[in-house]
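A.B. asks: Need the 3D shape of this:
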Amino acid sequence: MDEQLAGAAGAVFLVVSGMSGAGRSTAANVLEDHGWYVVDNLPPQLIPAMAELATQARDTGHPVLRIAAVVDVRAMTFTSELREGLAAVRDRGWRAQLVFLDATDEALVRRFESVRRPHPLQRDGRLLDGIQAERELLRDLRADADVVIDTSGLNVHQLARKLDPIAGASHGPSLRLAVMSFGFKYGVPLDADFVFDMRFLPNPFWVPELRSLTGVDEPVASYVMEQEGAGTFVERVVALMEPVTAGYRREGRRYATIAVGCTGGKHRSVAVAEALSRRLADETVASFVVHRDLGRE
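C.D. replies: Model (predicted):
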């Protein structure tokens, strides 16, 4: 356990914010499923009071060690109060983090149209006007975030899986790596910290008996990893990440995304992402795989 957390016995206060339609409700559900105490639409100026109540609850034998507050655009006039509230929580010995959920305008328009609901800031304008107004309001908050997650290409289940390591952030390894496979034809993930291109490997799509399978199937995984350069690539990425992950831990960064792409996100990137995730995991690093575009074809 970090020395800075010793006084709070590993207590974590998480603020979840971001664009309307980017997945805040899903995030809240995932956190609740992991046993977090979730407060929806908590005014930022009440964050220190919430942490103080939780601290007092520990003294009664009913500890609340993980609190998540969901803050939306209705509270963004209190941005300075949010910064002050997080600082006050840290002064009380809690580890406070801000998670920002984002998505492209196109993805947000599609989501709002699918549920036939107006944007909170739309008023008499277009749906896109509301989205752009909210993006402007949240610009500084996004810049302050400890973790930014782009949900544009993720369904509810994929977003839940990507949030799982954050939901368990008070326990286990100090750094969590998401290894995401994707298809270049669907766009590069906006939240990727590192992007690698697997199109230098032969495509199993052109092997008739492998075409209908995916990179999680053993025949495809074996075919991909047996190609010249595949094993060397994995080994060198693992070596590359060693000083990076060490630096992340020194700087207090706890989450990063490695994106591995191929043409469609079905064969090569999936197989290599699985191999990378297995090799990157150790006592201080927890890695998990997200196959963003698997099943889209």
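
A.B. asks: from here on, contacts and neighbour counts on C-alpha atoms
C.D. replies: OK.

A.B. asks: surely Asp164 meets Asn29?
C.D. replies: No: contact criterion C-alpha atoms under 8 Å: Asp164 and Asn29 do not qualify, at 10.9 Å.

A.B. asks: Now the second one, please; I'll put the structures next to each other:
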Amino acid sequence: MRFVIITGLSGAGKSQALKAMEDIGFFCIDNFPPALIPKLADLFYESKNIDKVALGMDLRGGQLFKDIFSALEYLKKNKYDYEIIFLEASNEVLIKRFKETRRKHPLSDGGRIITGINDEKQKLEDIRRMANSIIDTSNLTAAQLKQELFNIFLEGRKFKGIIVNVMSFGYKYGIPLDADLVFDVRFLPNPYYINELKSLTGNDAKVRDYVMKWDEAKEFLNKLDDMIEFLLPFYIREGKSQLVIAIGCTGGKHRSITIVNALYEILKERGYSVVVDHRDIGEE
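C.D. replies: Prediction:
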């Protein structure tokens, strides 16, 4: 029996997460009153007709949400296994999402959205600390969030506590504002000046082979890998749930994409949750 509680900040993607869980085969209920968790757990654990349950709950329930802690104590006392997935996102992203959907934040009382967000963060601190997985959806599309949940609940990959977003970009279009680590690969020979490679991208084998044939490219990737492998456990220890690594070249189409794809494969092989974003691949 897998009994999963999905909660987190309003606007962080709980509804999308529940849709993904339904696709996996979970019986899902949104905005479920925490006080009813014990009765539901007894029902499902005893009947054994349903072996995967996901409950969505948040502060829309007002005072009722406080019942979650006594409900979780009941689950522990009766030795009912459960998991908590906590979804969050940056203030900037949450504000943008609320403005785009023209929704009112449930705790803003008609005032500023940021006031509601900060209030909600404070009220959810305790449940966040209890979470098995904290997923930052700031840079995740709905499809990427779905894939992350698939990795956890279908493939059984252990969530290491952080999602690594590896992004390629072109300096001519500006450095990504949300990047935590930025690396410049403009020192590598540029495929743009090779006629047969100019119109291709780092996703093409010919460009990848050209970029990676240079000793400096291989050495850079090795050193970059060593540094990131060293840093990630410390970011996780400090509670960082998402790390954005931006790698740039002039136009963001050849060298940066090649290195990003190579780093993605390395981190994925090590079991990290990795998302790739080639920001400027479609630019002229």
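
A.B. asks: What strand or helix carries the counterpart of Gln16 of the second structure in the first structure?
C.D. replies: When the first structure is aligned by TM-score structural alignment, the residue opposite Gln16 of the second structure is Thr26. In the assignment (DSSP states H and E), Thr26 of the first structure maps to helix 24-33.

A.B. asks: which other residues reach that helix?
C.D. replies: Outside helix 24-33 of the first structure, the residues that touch it by C-alpha atoms under 8 Å, 6 or more residues apart in numbering are 16-18, 37-38, 40, 68, 70, 101, 156, 159-160, 163-164, 167.

A.B. asks: Inside strands: which ones of the residues you listed?
C.D. replies: 16-18, 37-38, 40, 68, 70, 101 (DSSP state E).

A.B. asks: out of those, which are buried?
C.D. replies: When those are checked for burial by 16 or more other C-alpha atoms under 10 Å, the buried set is 16-18, 37-38, 68, 70, 101.

A.B. asks: Reformat those as a markdown table; add distance to Ile131 of the first structure.
C.D. replies: Shown next, in a markdown table, are these (distance: C-alpha to C-alpha, whole Å):
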| residue | distance to Ile131 of the first structure |
| --- | --- |
| Val16 | 18 |
| Ser17 | 15 |
| Gly18 | 11 |
| Tyr37 | 29 |
| Val38 | 26 |
| Ala68 | 25 |
| Val70 | 19 |
| Leu101 | 14 |
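
A.B. asks: Can you classify the residue nearest the centre of the first structure as helix, strand or coil?
C.D. replies: The residue lying closest to the centre of the first structure (C-alpha atoms, centre = their mean) is Ile149, at 4.3 Å. Going by DSSP: H, G, I helix; E, B strand; the rest coil, the secondary structure assigned to Ile149 of the first structure is strand.

A.B. asks: so how far is Ser20 of the first structure from the match of Gln16 of the second structure?
C.D. replies: For Thr26 of the first structure, the distance to Ser20 of the first structure equals 12 Å [C-alpha to C-alpha, to the nearest Å].

A.B. asks: Which one's more surrounded, these two?
C.D. replies: Per other C-alpha atoms under 10 Å, whichever of Thr26 of the first structure and Ser20 has more neighbours is Ser20, with 23 against 16.

A.B. asks: In stretch 20-31 of the first structure, which residues are buried?
C.D. replies: 20-24, 26-28, 30-31.

A.B. asks: swap that for stretch 145-158 of the second structure, please
C.D. replies: 145-150.

A.B. asks: Over to stretch 84-103 of the first structure?
C.D. replies: 84-90, 92-103.

A.B. asks: Translate Gly111 of the second structure into the numbering of the first structure.
C.D. replies: Aligned counterpart of Gly111 of the second structure in the first structure: Gly125 (TM-score structural alignment).

A.B. asks: Walking through the second structure, point out its helices one by one.
C.D. replies: Remark: helices assigned in the second structure by DSSP state H are 14-24, 37-47, 68-77, 91-101, 113-123, 125-130, 142-153, 195-198, 205-212, 215-237, 255-269.

A.B. asks: among those, which is the most enclosed?
C.D. replies: Highest mean neighbour count of these: helix 255-269, a mean of 21 (counted as mean count of other C-alpha atoms under 10 Å).

A.B. asks: That one vs helix 215-237, what angle?
C.D. replies: Put simply, helix 255-269 of the second structure runs at 50 degrees to helix 215-237, going by axes from the mean of the first three to the mean of the last three C-alpha atoms, to 10 degrees.

A.B. asks: about what we covered before: distance to Met180 of the first structure added to the ones in strands among the contacts of helix 24-33 of the first structure, as TSV?
C.D. replies: TSV is the format used below for those (distance: C-alpha to C-alpha, whole Å):
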residue	distance to Met180 of the first structure
Val16	22
Ser17	23
Gly18	21
Tyr37	29
Val38	27
Asp40	29
Ala68	25
Val70	26
Leu101	17
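
A.B. asks: Can you find the partner of Phe44 of the second structure in the first structure?
C.D. replies: Phe44 of the second structure maps onto Ala54 of the first structure when the alignment is built from TM-score structural alignment.

A.B. asks: residues in contact with the spatially most distant residue from the centre of the first structure?
C.D. replies: Of all residues in the first structure, Pro208 has its C-alpha farthest from the mean position, at 35.8 Å, by C-alpha atoms, centre = their mean. Contacts for Pro208 of the first structure (C-alpha under 8 Å, 6+ apart) come out as none.

A.B. asks: how many neighbours does the aligned partner of Phe26 of the second structure in the first structure have?
C.D. replies: Aligned by TM-score structural alignment, Phe26 of the second structure pairs with Trp36 of the first structure. By the measure other C-alpha under 10 Å, the count of residues near Trp36 of the first structure is 22.

A.B. asks: Ok, Gly153 of the first structure next?
C.D. replies: Residues lying near Gly153 of the first structure (other C-alpha under 10 Å) number 18.

A.B. asks: what's the closest non-adjacent residue to it?
C.D. replies: Computed as C-alpha to C-alpha, 6 or more residues apart in numbering, the closest residue to Gly153 of the first structure that is not its neighbour in sequence is Arg292, at 6.5 Å.

A.B. asks: Pull the contacting residues for the equivalent of Leu55 of the second structure over in the first structure.
C.D. replies: Using TM-score structural alignment to pair residues, one finds that Leu55 of the second structure aligns to Ala69 in the first structure. By C-alpha under 8 Å, 6+ apart, the contact list for Ala69 of the first structure reads 13-16, 38-42, 47.
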